[in-house]
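Q: Attaching a predicted model along with its sequence, questions to come.
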Amino acid sequence: MDATLQFLLDLLDLERIEEDIFRGNSHASVVPRVFGGQVAAQALVAACRTVPEERLPHSLHSYFLRVGDPGAPIVYTVDRIRDGRSFTTRRVVAVQHGQAIFHLSASFQHAEEGLDHQEPMPPAPDPETLLPAEELLPRYSHLFWDPGVVQLLLDARRAIDLRYVADPPFATAGKPREPRSQVWFRVNGKLAGRYDNPVVHLCLGTYVSDMNLLDSVLLAHGRGGWMTGDIVGASLDHAMWFHRPFRADEWLLYDTDSPTSQGGRGLARGRIFTRDGRLAVSVIQEGLMRVPRTEQG
């Protein structure tokens, strides 16, 4: 297994302090704050540790409350809200320095048969035909507020193979276009042994889901985002619905769009499809989207 993937898996393997209290660490980030996808994934891990393994999460709803400190551990406290015959509900609060930084509610269900339909998968080129990040990002380093940020970003995301279908926002800043973005992604390595279980795949999918979801908002306004310094942004809330099984070590298409932005906030919707066309996950997030004060005058 790739060492960076092992590091990510270790990051999600929380330490159990008490029956319903867990502790996790963070990895280095490009900006001096904890990556939101990491906190969401770790909180989901904590919730899953208190639920029978035959029940998997079918949805989560969360809020990012404060900026996380990447240099300090995060403590996750789980409240067992409900244990029903078919559904289980958990609430998780992430705490650093005595303050809540993240709040998550998750619902779990045992497998059932029922009505089944889905939207068709949108067209997209094969991921093998697209440039990996380590080849794509350096081409645009001259557009970033600091060219050195390219290597920092690649190092932070080295466990994930993420490939843009079309030019990303930082490559088309100043040129508004349709508010839609697509990427293919998978983890860099094959999950086997104790890591090859549904919870690990779900939590890795949660981790990646926060990486580029707000790109569609930026595209609508021809903004490059934090990498080019023309937007001050952060995730505000994050919701996911898990529809069908998927493997995080196989190619997944993340198709996103943005229906609206206003009031310093932008809304983005995402759909994650397996390569054979099954709709696996739906995602919605609202993010902070502020124009820098210097630009406002």
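A: Received it, and whenever you're ready, just let me know what you need.
Q: alpha carbons only for contacts and neighbour counts from here, please
A: Fine.
Q: in the stretch 51-200 of the chain, which spans are helices?
A: 133-136, 149-156, 198-209 (DSSP state H, counting those that start in this stretch).
Q: could you redo these as CSV and give each row distance to Arg82?
A: Shown next, in CSV, are those (distance: least, C-alpha to C-alpha, whole Å):
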stretch, distance to Arg82
helix 133-136, 42
helix 149-156, 37
helix 198-209, 20
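Q: want to compare, so here's the second one:
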Amino acid sequence: MLDVTKRLVELLDLSPIGDDHFQGDSEDLGFPNVFGGQVLGQALMAASRTVEDRLCHSLHAYFLRPGNHSMPIDYEVQRVRDGGSFSVRRVIARQDGKEILTGSMSFQVDEQGFDHQFDMPDAPEPEALESEKALGKKLAEQMPEKLRDNLTRERPIEIRPVNPIHPLHPEKRSPHKQSWFRAQGPLPDDPVLHRCLLTYASDFHFLSTAMNPHGVTFMSKKLQVASLDHAIWFHRDFRMDEWLLYDKDSPSASGGRGFNRGNFYNREGVLVASTTQEALIRQRS
């Protein structure tokens, strides 16, 4: 496991601070606030620590306040119900006594049943694409100096975007995006960790899908952007140290909000997880 990946695994390894209470550190990815995927991944880890012999099959969360990456985050888990097949947990993430995220997670025993899925869409193989880091090195000289380190930093999750958009010179496109994802280096055989890592990674390259038709990016002036909520459904087993295709679309944008959907497929075409997110995309005068 690479050092940068090891640090991410350690970031998700929360410390218990009381009955069903946990604390996690924050990382600075160069964004103004804590990366939303970090809070989601840690919240799922906190809930998973209170459930035995059941894996998360769905997660629904709301971002309430921006997080401060210079402070740790406290996670309170509430045991809503333990049934014969399902367990439900509610998680509240706090900083400085204020809630920054609230979410619910459902866990299920291993069970067999009906099985079908959408076919995997066409996409270039990851070996034919450049990594986000390599693309960042090409763009670094064109970007503001304060952003250059972030563009060229080592990443625990390698991302290879299909047909990437130039952040400073975006053109209008259809509301669709694709990226290949995988963790850098081999990971332990822990399905909880793999789910938490996918949860963390699912917030990358997602919100911007709703920006495609409007020819704007995070670098565009007078644009206020923030994730409002996030949901994930885990369908089948997977490994985050193997390539996964993240196929995304945005059916609608209205009222200053953009709605995004995504599907994760492994290289064999198996649909392993699905995501949705609504985001604030507000143009300021």
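A: Sure, I can see it. What you see is a predicted model, and the numbers here were worked out from it, not measured in a lab.
Q: How close are the two chains, by TM-score?
A: TM-score for the superposed pair, counting by TM-score structural alignment, normalised by the length of the second structure: 0.96. Supporting figures: 285 aligned residues with a C-alpha RMSD of 1.5 Å.
Q: hang on, the earlier thing: can you tell me which of the helices of the stretch 51-200 of the first structure is most buried?
A: Ranked by mean neighbour count, the helices of the stretch 51-200 of the first structure are led by helix 198-209 with a mean of 22 (mean count of other C-alpha atoms under 10 Å).
Q: The second structure: matching residues for that one?
A: Mapped onto the second structure using TM-score structural alignment, helix 198-209 of the first structure spans residues 191-202.
Q: So for Thr147 of the second structure, what's the nearest residue that isn't a sequence neighbour?
A: For residue 147 of the second structure the amino acid is Leu, not Thr. Nearest non-adjacent residue to Leu147 of the second structure, counting by C-alpha to C-alpha, 6 or more residues apart in numbering: Gly30, 7.4 Å away.
Q: gap between the one you found and Ala128 of the second structure?
A: According to C-alpha to C-alpha, to the nearest Å, Gly30 of the second structure and Ala128 of the second structure sit 28 Å apart.
Q: more neighbours, these two?
A: Gly30 (16 against 9; other C-alpha atoms under 10 Å).
Q: Could you find the counterpart of the more buried one in the first structure?
A: Using TM-score structural alignment, Gly30 of the second structure pairs with Val30 in the first structure.
Q: Surely its match and Leu153 touch.
A: Yes: using C-alpha atoms under 8 Å, Val30 of the first structure makes contact with Leu153 at a distance of 5.8 Å.
Q: What helix or strand is Ala220 of the first structure located in?
A: Element membership for Ala220 of the first structure (DSSP states H and E) is helix 215-221.
Q: Give me the mean distance between that helix and the second structure.
A: By mean C-alpha distance after the TM-score superposition for the first structure, the fitted helix 215-221 of the first structure averages 1.2 Å away from its aligned residues in the second structure.
Q: Next secondary structure element downstream of that helix?
A: Next along the chain from helix 215-221 of the first structure, counting by DSSP H and E, comes strand 232-242.
Q: Next, the buried residues of stretch 109-121 of the second structure.
A: For stretch 109-121 of the second structure, burial by neighbour count (16 or more other C-alpha atoms under 10 Å) applies to Met120.
Q: same question, stretch 21-30 of the first structure
A: Applying 16+ other C-alpha under 10 Å to stretch 21-30 of the first structure flags 21-26, 30 as buried.
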